[in-house]
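J.: could you work out the structure for the sequence below:
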Amino acid sequence: MTNSDLDKITVNGDRLWRSLMDLAEIGAYDDERTGLRGVNRLALTDADATGRRQVIAWMEDAGLSVRVDRMGNVYGRREGTDPSARPVLTGSHIDSVATAGAFDGCLGVLGGIEVVRTLDERGIRTRRPIEVGVFTEEEGVRFGTDMLGSAVAAGRLSLAYAHGLTDRDGRTLGDELARTGFDGHADVRLTPPYAYVECHIEQGPVLAENDVEIGVVTGVQGISWQEITIHGRAAHAGTTPTRLRADAGLAAAQIIVHLRELVDSGEYGDLRATVGHLIVHPDLTNIVPARAEMTVDLRNPDDAQMARAEEALATFLERLENSGPGLSLTVRRMARTAYVPFDEGVQKVIAQAADDHGLEHISLLSGAGHDAQEIAALCPTAMIFVRGEYDGISHNPREYSTPEACAHGVDVLATALLRLANQD
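T.: Predicted coordinates for the structure are as follows:
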């Protein structure tokens, strides 16, 4: 037996899978487009609150002491033999988009709990405590700011700012924390852990294309979210000459086309641009739209190129606003995060754990945002990606990772956490 075999652990994959499937039933719905069972568990809805209570129950059953902070972030703690040692943190989120699958975020949370169960069953103590975190509103789809709970925990955003955010029905996050019973009392500012490791499905096709199961994540690319409201003028579709129209719908379409032109130009590095939300008012067949509301999601691994793309978009919006009478635009910043590199030392621990489990791996950059990018401001951080099927589709009921792939990813997580938790 080698030294690496002495601290290499394998989790109960069947139990992990049951946890994933059980949690997926909370907020489940039948998706008419795909014919599949999906998950709708937006942050701080009743479904999310039920899911949180289930996760807390699993934490307590695993012997973890649970605390909830003033952002509703939940932490379950397994004590180490050295009470003065900083903990090793793992976790993710369980809130979802409205058309989700069973794995996004949940694998990291339930995988962390499964690690603790396995350590307990094997009678393994660690020098450092191990904590499992569940962060509030990672997706950002309800209150408009992604990685919200972890951003407040890490100090990038203030608690007052977060509590004042509203959803589209005017409900504030602070009020929803109170309504669901997750307005905790623990200090929201997280004391810097020793290290943070997050296990997550890839949400992309790279691992499948390379025919490997494990990704060692090197960092997270920059993300820019903006909301654009275009004010035009309602008019009859048949009687109003084109030259006299101030068509908010047309302006929205021009913005979408321009974004694609920015991407296709190649002048802004590896830029990605998405308009994921677009509505027009009054939304009637025979009326020229008086108003259009849209979001713009920009991604770029190069902060300077991201800034140039944002400037190009702002210039185009100004030109569009001045293109004719009756048209005006307002732009609101929703979120902005820079490129975040992950710690090379933690990446090496993850890669070694994958090697010791006989799992092929590659290094890759995350195209999606994760709580890990916020916690990276506090401590050495890295992520484990698990291969997804169907081209890695995510935020969709077709999102799927096999039981074996999930178990292997959490095997790597367990081994990495154990080794980090025993470091001096």
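J.: contacts, neighbours, all on C-alpha from now
T.: OK.
J.: so who does residue 408 touch?
T.: Residues near residue 408 by C-alpha atoms under 8 Å, 6 or more residues apart in numbering: 213, 359.
J.: you'd agree it is in a helix?
T.: Yes - when classified by DSSP: H, G, I helix; E, B strand; the rest coil, residue 408 is found to be part of a helix.
J.: gap between it and residue 133?
T.: Taking C-alpha to C-alpha, to the nearest Å as the measure, residue 408 falls 21 Å from residue 133.
J.: now residue 206
T.: Taken as C-alpha to C-alpha, the span from residue 206 to residue 133 is 27 Å.
J.: more neighbours: the two, which one.
T.: More crowded of residue 206 and residue 133, by other C-alpha atoms under 10 Å: residue 133, with 25 against 17.
J.: which residues does the host helix or strand of the more buried one contact?
T.: Using DSSP states H and E, residue 133 sits within strand 130-134. Residues outside strand 130-134 that contact it (C-alpha under 8 Å, 6+ apart): 73-80, 87-94, 109, 112-113, 417, 421.
J.: in strands, which of the residues you listed appear?
T.: 74-78, 88-92 (DSSP state E).
J.: ok, which pair from those residues is furthest apart?
T.: 78 and 92 (16.9 Å; C-alpha to C-alpha).
J.: so what's the closest residue to residue 338 other than its chain neighbours up against?
T.: Nearest non-adjacent residue to residue 338, counting by C-alpha to C-alpha, 6 or more residues apart in numbering: residue 222, 4.3 Å away. Residues in contact with residue 222 (C-alpha under 8 Å, 6+ apart) are 299-303, 306, 336-340.
J.: now show me the structure for the sequence below, then we'll compare the two:
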Amino acid sequence: MVNINPTRLMADLKHLRSFGATGPGVVRLSLSPVDLAARAWLVGRMTEAGLEARIDGVGTVFGRSRNGGPALLVGSHTDTQPTGGWLDGALGVMYGLEIARALAENEATRHLAVDVASWIDEEGTFSGLLGSRSFVGEAVDEAIRGAANRQGERLEDVLAAAGLAGRSRAHFEAGRHVAYFEPHIEQGGRLEAIGKSIGVVTTIVGMHELRLRFTGQRNHAGTTPMAIRRDAGAALVAFIARMNEAFEQLADADTVWTVGRIDLDPGSMSVVPGAADMYLQFRDANPARLQAMEQRLAELVRDFNAHHAVSVEWQKIDEPIEPVSMDAALAGHLARAAEALAPEQWLRMPSGAAHDAQVIARRMPACMMFVPSIGGVSHDFIEDTAEEHIVLGCQVAATAAASMLLEAAAQRA
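T.: Next up is the predicted model:
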């Protein structure tokens, strides 16, 4: 049994929370001054733990074990949403650090290699999942050149100002990295609702993101009769209602879709909107259903354009993210550790949220584990998890990590 240090784990999590603390939550947007300060602190903590730690050329914090392979890579992200919680992503990074320390303190496991990562920009302030995409060898230079945040700051300029441009980038090492493990809060309410403490992830859902632009005619809100208006805002709202009905016919219990942002032009109460944009995201674990939803959306657009004075066109914001299955053998290690430490308090479940694990799974076997989210709330200041679940989850994670590495070492011997 590898024993974690709960006091040390919680102290580190709470200190990381202080970077960008806003009420009960955190505002730590990717590559902001407070995020860079948190990354510098994390490099220090990894170094104290005996890892060779640095911030790489895109902003990822990477701590490399001084032990030879096979190595297990454990990580997640420490950047947040604009109204972020203190555990989303951060929990997985600090679990990774505590796992590395716990294994190093145990005579039977101190020879094992645990690398730890805090990937940059998982939340998409500039370019979503940037750190993990760079790690697996995706050509991200073009994305970096074209990326900017909502304040108009260019990613290239921000990296240069932080002294990161030109640095080497952390990368997958084929002879070293045998598996990736990402612990995380659930970000939903399933575990809490059925009284379970651990979720072993089976699949990460796919995600499509699109922008639909409605084009009408600006006009005076007081003098333009309703019968002759080409109101882009009203057209958008009517379209959403039709889209909801169509998607409900295709969906199962785990299918979700969200219009997360609407922009009206010019956005004045006294002007009939001449243009309106809606930003649509839909997710599902079934790639055929995702494709069917996109095809149905295209049919709705064609029908709308044929019968309305307001026109609509759509485009993909990013390339679709396809569903990814987690490695069954690694999930088996997690399940056995969960059953040993929390008998009958765990279940297998999909992830409805996107994670770096689905990117890294392109290059090596990957797995994920969840702990409960209180009230199922995430991406909000009140996001939280009971301390007993945080500690239990880390102990399960450390036990499973040791098991994964010991098996990998035995197979390589």
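J.: overall similarity of the pair, as a TM-score.
T.: In this superposition the chains share a TM-score of 0.92, using TM-score structural alignment, normalised by the length of structure 2; 405 aligned residues with a C-alpha RMSD of 2.0 Å.
J.: coming back round to it: what element comes up after the strand holding residue 133 of structure 1 heading to the C-terminus?
T.: Using DSSP H and E, the next helix or strand after strand 130-134 of structure 1 towards the C-terminus is helix 148-154.
J.: in structure 2, which residues correspond to that following helix?
T.: Aligned by TM-score structural alignment, helix 148-154 of structure 1 corresponds to residues 130-136 of structure 2.
J.: residue in structure 1 matching residue 304 of structure 2?
T.: Using TM-score structural alignment, residue 304 of structure 2 pairs with residue 320 in structure 1.
J.: wait, residue 9 of structure 2
T.: Using TM-score structural alignment, residue 9 of structure 2 pairs with residue 16 in structure 1.
J.: doesn't its match belong to a helix?
T.: Yes - counting by three-state DSSP, residue 16 of structure 1 is found in a helix.
J.: check contacts around it.
T.: Shown in contact with residue 16 of structure 1 (C-alpha under 8 Å, 6+ apart): 110-111, 114, 407.
J.: residue 78 and residue 92 of structure 1: who's more crowded?
T.: Legend: neighbour count by other C-alpha under 10 Å for residue 78 of structure 1 and residue 92, higher for residue 92 (29 against 21).
J.: aligned to that one, what sits in structure 2?
T.: Match for residue 92 of structure 1 (TM-score structural alignment): residue 76.
J.: show me what contacts that match?
T.: Residue 76 of structure 2 touches 89-93, 117-119, 182-184, 355-356, counting by C-alpha under 8 Å, 6+ apart.
J.: mind running it again at 6 Å?
T.: Applying C-alpha atoms under 6 Å, 6 or more residues apart in numbering, we find residue 76 of structure 2 in contact with 89, 92-93, 118, 182.
J.: which of those residues are retained in structure 1?
T.: With both residues aligned by TM-score structural alignment, their matches' C-alpha atoms under 6 Å, the contacts of these that structure 1 also has are 89, 92-93, 118.
J.: so what does residue 413 of structure 1 match up with in structure 2?
T.: Aligned by TM-score structural alignment, residue 413 of structure 1 pairs with residue 397 of structure 2.
J.: one more: residue 272 of structure 1?
T.: Structural alignment (TM-score structural alignment) places residue 272 of structure 1 against residue 256 in structure 2.
J.: circling back to that earlier point, which one of the contacts of residue 222 of structure 1 has the most neighbours?
T.: residue 299 (27 neighbours).
J.: how about the aligned residue in structure 2 for that residue: what's its closest non-neighbour residue?
T.: Matched to structure 2 by TM-score structural alignment, residue 299 of structure 1 sits across from residue 283. In space, and not counting its chain neighbours, residue 283 of structure 2 is closest to residue 207: 4.5 Å by C-alpha to C-alpha, 6+ apart.
J.: over to that neighbour. Which of the three states is it?
T.: strand.
J.: and for it, the neighbour number?
T.: Residue 207 of structure 2: 23 neighbours (other C-alpha under 10 Å).
J.: measure the equivalent of it over in structure 1 to residue 329 of structure 1 for me?
T.: Alignment note (TM-score structural alignment): residue 207 of structure 2 maps to residue 223 of structure 1. To residue 329 of structure 1, residue 223 of structure 1 is 22 Å away according to C-alpha to C-alpha.
J.: likewise residue 220 of structure 1?
T.: 31 Å.
J.: now residue 12 of structure 1
T.: Taking C-alpha to C-alpha, one finds residue 12 of structure 1 at 54 Å from residue 329 of structure 1.
J.: quick one: the residue sitting nearest the centre point of structure 2 and residue 132 of structure 2, what's the gap?
T.: What sits nearest the mean C-alpha location of structure 2, by C-alpha atoms, centre = their mean, is residue 355, with 3.7 Å. Distance, residue 355 of structure 2 to residue 132 of structure 2, using C-alpha to C-alpha: 9 Å.
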